[in-house]
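>>> Based on what follows, work out the 3D shape:
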Amino acid sequence: MTVEHTKAKFWKCALQVNPASYITYRGQNQDCSEDDYNKKLLEVCLEESIKVVGIADHGNVDSVAKIRETFNAQGVIVFPGFEIATSEKIHLVCLYPEDTSIQTLNNYLYEFDIDTSNGTKPSTKSADFILSTVIEKGGFVYAAHCTDDSGVLKQKLNNIWKNQNLYAAQIPTSLEALKEQGDQANHQILQNKNPDYKREKNIAIINAKDIEDPETLRKENATCLVKMSKPCFSSFKLAFSDSESRVRLNSDIKEKYYSRIESVRFVGGFLDGININYSEHLNTLIGGRGTGKSTLIESIRYVLKIEPISKETKAQHLKVIKQNLGSGFAELTVKSAVKHGKLYKISRRFGESPIVKDESGSISTFSPLDLLPNIEIFGQNEIHEIAKESSEQLKVVERFLNTDKIEQESGISTVKESLVTTRNNITGCSGTVILATH
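Got it, this is the predicted structure:
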């Protein structure tokens, strides 16, 4: 079955997965076969919605083929690679495109002077050489356990930290947790606030955990979230070029109910047959003149029964709807925060009132603004009017201001209270004077 990916979303990635043999590095015996271990790994990945795994055995890639075959059959993407120690004895995880052959991976290990029979032995090559070579070959590198033993920050190697080929650094928990644990020095470095470690671009912070047991994948700090349209290596690398918006720790994202438009579809009219599923985050309409961008915006406004700000723009809005919606209708699927994340469908024909239906398909008594009370829509003509009217510009700005707080902090609220008191006193005195004259 072909799966279409039409919008970007955060995919859960486990970027330091080890094979069944890894446990022997820790002086323990593996109780299950390689095949059983791989099946268990896959089972946990599917249960935990892990879509991408990076293989990071120490200086060896013998396990990659079986893991890749098992996982790919179930739609889990595998980035083959390895973890190695540099000549400075810091650990780096090197990942490569999903179709990289085992022979090619072994060639890379040979180039780094790694003895695959003793994968934990440090390379004779420097971190700078390894970083530049991996990037040159189309790969990706992150600093493993950077704040712990064999980590670049633990070793205080600021020259390596500042290398722009190092895109990401793995930390054990979260930035906030590091600060709470008293690791203020590394907290400052990771936020790019230490001048000795200052980078041109902030490094991406990730969670990944040496997976010695499939169950370890269930831990919050064993995976991180990477925003991609299609989960693949090229999208993965691209995400790290904008890591501030596209890379997250699991601890960064808590379930929150926020209102959004999930989709819109049209039956009849100019946009007949159009069915758009929106991203959970920013969406942008791009198209030439006359392709329907304004029609789409005005149709959404019409379905939600939100009128433009002036008579002129209202008349233009209704004209657009009449010409382009015609006898057809538009339907929105929305998620409502005020209704605890429940889904509703709102549809409307020209000249009729909106119809709201709940998830069961039953007609609801809620109005569109009951579901999305704070939604704001600005059409092209409205934006032109706002640009011409200072009073309308002020209204736009006021939405972002906490007027009560500003008045309180500036003393305006105190002055207002004094004026009210003075007015009441004047009113009282006026009444007394009137009584005295009688």
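>>> Only C-alpha atoms from now on, for both contacts and neighbour counts.
Will do.
>>> measure stretch 125-144 end to end?
Using C-alpha to C-alpha, to the nearest Å, the end-to-end distance of stretch 125-144 comes to 17 Å.
>>> right, I mislabeled it, should have said stretch 114-133
Stretch 114-133 end-to-end distance (C-alpha to C-alpha) = 14 Å.
>>> Please spell out which residues along the helix or strand hosting residue 316 are buried.
Secondary structure assigned from DSSP states H and E places residue 316 in helix 311-325. Across helix 311-325, burial judged by 16 or more other C-alpha atoms under 10 Å covers 313, 317-318, 320-322, 324-325.
>>> That helix packs against which elements?
Applying 3 or more C-alpha pairs under 8 Å, 6 or more residues apart in numbering; DSSP states H and E, we find helix 311-325 packed against helix 293-304.
>>> show me where the stretch 301-438 of the chain has strands.
Assigned by DSSP state E, counting those that start in this stretch, the stretch 301-438 of the chain shows strands spanning 329-336, 342-349, 355-357.
>>> please give me the structure for this one as well, since I'd like to look at both together:
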Amino acid sequence: MPADKNLRQVLAQPSGARFYRCALQVNPCAYLKRHSKPLPCADEAEYNRLVVEACKASDVEVIGVTDHYRIRESVSLIQAAEAAGLAVLPGFEAETKDGVHFLCLFEPGTEPDQIEAKIHDCGVHSDNEPSPSGKYDCEELLAEAARWGVMCIAAHVTTEKGLLRVLKGQTRARVWRHGSLIACSIPGHTEDTPQEFRDILVNKDVNHRRNRMLAVINAQDISSPADVAKLGAITLIKMSKVGVEGLRQGFIDPATRVRLIGHPEATPHSALLYIGWQGGFLDGSELRLNGNVNVLIGGRGAGKSTLVESVRYALGLSPLGPDAQKNHTGIVQQALRSATRIRLLLRSHRPAEKHYWIERTIPNPPVVKDETGNVLNVRPQDILPGIEIYGQHEIAELARSPEKLTGLLRRFREGDPALENRKSEIRRRLETSRIRILEIRKEIGLVDEKLAGLPALQETLKRFQEAGLESKLKSQTLLVREEKIVATLRDRLLPFQELMAQWRDSLPIDRQFLSTAALDGLPGAAILQRGDAVLEKFNTEAEAALKAMARAIEEAQAGIGRIEHEWQKRKEASTAEIEHILREVQKTVSRLDASEFVRLRKQIEDLQPLSGRRHTLVNGLEAAFQERNSLLLEWEEAKAEFARSLERAAKKVTKKLAGVVRVNVAPGGQRDPLFALLRDEVGGQLQATIERLSGRVDFSLPEFVSACRGGTARLVESFGLTQTQSDRIAKATEETFLKMEELEFPTPTGLQLNLAGEGQPPIWQDLENLSTGQKATAVLLLLLLESEAPLIVDQPEDDLDNRFITEGIVPKIREEKERRQFIFATHNANIPVLGDAELVATLKPDGAGHAAIPPEELGSIDCAAVRDNIGEVLEGGREAFEIRRLKYGY
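Predicted coordinates for the structure are as follows:
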């Protein structure tokens, strides 16, 4: 078994397309000498070294070396740059016979002889002129460059010798719209160019409008080390492999693959960076993932679903619906199998970027480790909260549940971020309150049950008193009272003994969170460290107080013991006298049982303190209800605040998906929890009641509970229920009403999808009236919005059609991809092609119960192997094939 790769090894693996900082117009030292420009150093070698160092200092990774119709004098600079680890696109700057400059860039490693042959082809055979002109005009040069397989960029188009400056009228428009011209360079940002050129650059000028907007890059002349850091010298271009094809793909799709310095950069976000398997269907396979759009392709049975469910299993996440759960369980049992080990690498960016390993061996729970492999006491969900994973058809299953749809709105909520925690805390306190109230009511019932016999006992005592027995047995009566007092002495210590036990369990307070290791790296560690001394002092003093309390209780118990011992002697001395009195009384009052009187007096003495206890309990019950009423007000306000936040979220999503999806919520509209409680606690024929309560628009739960406590007549009057059902509900227990008060009604979410074509008046259709594919489209559009956590979807096209993918889904993927990671398993070409996937991974089964992910076939569509796989494996709509024609040349 191969050793696990460490963090450095994994991060060093290729992960598809990424942005490279490119300086595509670097001049050699000879250019400066030829044009009498000031030299920044003594000789060519020093110039090369300084320029390369300046590139490295500015994080430039790719340069184009483009002297005017020359290559031989660029060789030393090319070699110096390559030796320093830079990728070099060799080439030359051409000037057409109509006076326009173009950059011609060749594949890295192209021999100077090959490039020189193209220079000769342009009609330039001599180095005598500083800046010669070629034999081709603009259109001819563009056509030749396409035939050569090189990248031809219109250089500094808004300045001297630039296409837009030199050419005029129809000639300029024709060249600008030429099919082989896909990129131009300007000195800075488009918004800073002269107004006469700005509309042309942004493709708004009617005479120059192109089917696909030209890529606008920065590639100003670099003729000294200082030029590298100047605005306009560097462009970020996204490629998976540096080369002409990488540039071509970037320029064809500049919206996602070209970024000028100073333009907004990608938003930091969490991501799944790596997955590897030991055992199971994908044994020995691994995949380094991209932080943006990843697409898994392959024929049926290649393992795409296995990969998706592997991630879900490793993170310990459960599918949302029963069908998805069944599919997940089947894949884990049959494809992954017992003893298979799955290893993930996650990147979390809050509060600072950090990496975590997640390892899970079937069927054991997941284990979280830090970057160096130390086991952490956290869950995967704590590391990557909010990650969403949907298996095959799971989105369609989700669309059938209005309550689960509401869960999708939660991440769009604004306001108090702790509201849900506050709701949970209030719910917990209400439950505690209910238990306390029911305990008090139960104790009051027990006390009342005992006190119910007191009047009869007192009446019997009265007859004894009328017979004169009490005066004769006064000493016995007083002895009974004393005995009760002695017994009460120990009872009074019980609460303190219980409190002592609680204190012992809580001490000493754990101070590990204030240790030097725990505070390491915190700017305020010196301040926080003082808390350790505070808690240490508290522990010492609390332990001392605990010991003092223990001594006090021990001394009190000893004192009570002495009192009990002394009183017991008194009782024994009095017993003989009392027994003599009882015998005398029995002789004189033969019709009365003196011993019965003694027992009666003892019973009454035992019961009389219960009256005080009942009074205390009643007061406690009243206080408990008052506290609960305050909690209920908090509860109702928290629920209302949460509902308002969902309504705001629905409006926010509707605005973001304007003209495509509308979202609405119905707070309190789903009352099933109440109906379930009535069925369980009340029973009977409830259908009419449920229909009545369901149809009530202004239903108030507190008002309904109050009516239940108010009795049958109030339920009939206020809610229009039948006499029989009202009577049954009104007779429910107080526990039922308390539970009823604590209910929270789910807020169902409704979606509407616009079925009209582009440019047509909207046709809004409710979710329940849509086809399965249309439902899935509406839900997927919600899933694609605003989240920092990854979204993983297995074959979304199974429930979608191509029009909705191209018009709705793909634009959202492109819009969000710099802010969020996406992983799609698919058979549809629209997603990797139109969505411009940064990484396409092909899974291939070997026919023997195993599949692999060939590393040589990983990359973006600028890789030939990836393009071949997309063409062979995937199916797509007309637009996908059209863009493939542009991207693949067929």
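>>> Give me the spatial nearest neighbour of the aligned residue in structure 1 for residue 369 of structure 2, chain neighbours excluded.
Mapped onto structure 1 by TM-score structural alignment, residue 369 of structure 2 lines up with residue 357. Closest residue to residue 357 of structure 1 apart from its sequence neighbours, by C-alpha to C-alpha, 6 or more residues apart in numbering: residue 363 at 4.3 Å.
>>> With residue 354 of structure 1 as the reference, measure out to that neighbour.
When residue 363 of structure 1 is compared with residue 354 of structure 1 (using C-alpha to C-alpha), they lie 11 Å apart.
>>> between those two, who's got more neighbours?
Neighbours were counted for residue 363 of structure 1 and for residue 354 using other C-alpha atoms under 10 Å; residue 354 has more, 19 against 14.
>>> ok, the closest residue to the more buried one other than its chain neighbours - contacts?
Spatial nearest neighbour of residue 354 of structure 1, chain neighbours left out: residue 348 (4.6 Å); criterion: C-alpha to C-alpha, 6+ apart. Neighbour list for residue 348 of structure 1: 302-303, 329-331, 354-355 [criterion: C-alpha atoms under 8 Å, 6 or more residues apart in numbering].
>>> Show me the two of these that sit farthest apart.
Across the contacts of residue 348 of structure 1, the longest distance by C-alpha to C-alpha is 11.9 Å; it joins 302 and 355.
>>> okay, these two: which has more neighbours?
With neighbours defined as other C-alpha under 10 Å, residue 302 of structure 1 and residue 355 compare such that residue 302 has more, 22 against 19.
>>> aligned partner of the more buried one in structure 2?
Aligned partner of residue 302 of structure 1 by TM-score structural alignment: residue 313.
>>> Could you report the neighbour count for the equivalent of residue 96 of structure 1 over in structure 2?
Residue 96 of structure 1 maps onto residue 106 in structure 2, with residues paired by TM-score structural alignment. Per other C-alpha under 10 Å, the neighbour tally for residue 106 of structure 2 reads 25.
>>> Relative to residue 229 of structure 2, how far out is residue 106 of structure 2?
Going from residue 106 of structure 2 to residue 229 of structure 2 by C-alpha to C-alpha gives 24 Å.
>>> And the helices in the stretch 101-250 of structure 2?
Using DSSP state H, counting those that start in this stretch, the helices of the stretch 101-250 of structure 2 run over 112-121, 138-148, 163-166, 169-176, 195-201, 244-252.
>>> if we can go back for a sec, the helix holding residue 316 of structure 1: how far from the chain's middle?
Relative to the centre of its chain, helix 311-325 of structure 1 is centred 36 Å away, using C-alpha atoms, centre = their mean, to the nearest Å.
>>> Also stretch 445-461 of structure 2?
The answer for stretch 445-461 of structure 2 is 63 Å, by C-alpha atoms, centre = their mean.
>>> same thing with stretch 469-478 of structure 2?
79 Å.
>>> quick one, what contacts the residue nearest to residue 357 of structure 1?
Residue 363 of structure 1 makes contact with 355-357, according to C-alpha under 8 Å, 6+ apart.
>>> That concludes my questions; thank you for your assistance.
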